[in-house]
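Colleague: Sequence first, predicted coordinates after that:
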Amino acid sequence: MDIPHRITHDGVLIEVKVTPRSSRKGVAGMVGDCLNVKLTAPPVDGEANAQLIGVLADYFSVRRSDIEVVKGASSRRKIVKLRGLQV
């Protein structure tokens, strides 16, 4: 899957569209230019963001500590920075 991204000096930025409270969790393809990620966690107290980081860490085979939500922490559309990712 070709994921639109921007390379920065310390990582790669990708745009993500999150669907919380889904019946399954995981990467569900692309929606426009966003990576579509379904989560079982509710969007309360950062639970969905924590699960998003875990799902992306598994998908891209990087450590959780190498993933950061840089924009949209309380929104369904987020910009996520991945460090240590080979593009």
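Modeller: Right, received. Where do you want to start? Numbering: from 1, shown residues only.
Colleague: can we go C-alpha only for contacts and neighbour counts from here?
Modeller: Will do.
Colleague: which residues sit in contact with residue 53?
Modeller: 64, 67, 68 (C-alpha atoms under 8 Å, 6 or more residues apart in numbering).
Colleague: one more time with 7 Å, if that's ok
Modeller: Applying C-alpha atoms under 7 Å, 6 or more residues apart in numbering, one finds that residue 53 lies in contact with 64, 67.
Colleague: ok, now how distant is it from residue 19?
Modeller: According to C-alpha to C-alpha, to the nearest Å, residue 53 and residue 19 sit 14 Å apart.
Colleague: Presented hereafter is structure B, for comparison with structure A:
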Amino acid sequence: MLFCPPLKDLPIKETSDGVILYIKVTPNAAKSKVGGIKVGPLHPFLKIFIKEQAIDGKANKATIDFLHKLFKHSKSAFTIQSGQLQRSKTILITGLKAKNIIQHII
């Protein structure tokens, strides 16, 4: 049986619009990958390393591409709600439930 921490300890929140995913992106990494769940000052976040540089939105586009492949879900379902110019981002994912996301991040 898979252990699942309480939802409050995960970087996700279910809303009427979809699931909010809190992430922190490190661009210009050697490889695009998940770096685990970390504790932040406001809420937990999913650490993500992205190969692309943060120039002209390349890292943002690569982040959406990476998440779409990670969760095996339509690319159009992912929207950066806040943090376009920061490493800390809030992503809205439509069409998925929290349990679908949890399976891929723990």
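Modeller: Cool, got the structure. Predicted model only: the values in this text are computed from it and were never measured.
Colleague: what residues do residue 53 and residue 19 of structure 1 have in common as contacts?
Modeller: With C-alpha under 7 Å, 6+ apart, residue 53 of structure 1 and residue 19 have no common neighbours.
Colleague: Mind reading off the mean deviation between the longest helix anywhere in structure 2 and structure 1?
Modeller: Counting residues, the longest helix in structure 2 under DSSP state H turns out to be helix 58-71. In the superposition with structure 1, the average deviation recorded for helix 58-71 of structure 2 is 0.6 Å (mean C-alpha distance after the TM-score superposition for structure 1).
Colleague: so that helix corresponds to what in structure 1?
Modeller: Using TM-score structural alignment, helix 58-71 of structure 2 lines up with residues 47-60 of structure 1.
Colleague: Buried ones in the matching stretch, by neighbour count?
Modeller: Going by neighbour count (16 or more other C-alpha atoms under 10 Å), the buried part of stretch 47-60 of structure 1 is 48, 49, 51, 52, 53, 54, 55, 56, 57.
Colleague: With stretch 89-101 of structure 2 instead?
Modeller: Of the residues in stretch 89-101 of structure 2, 89, 90, 91, 92, 93, 94, 98, 101 count as buried by neighbour count, 16+ other C-alpha under 10 Å.
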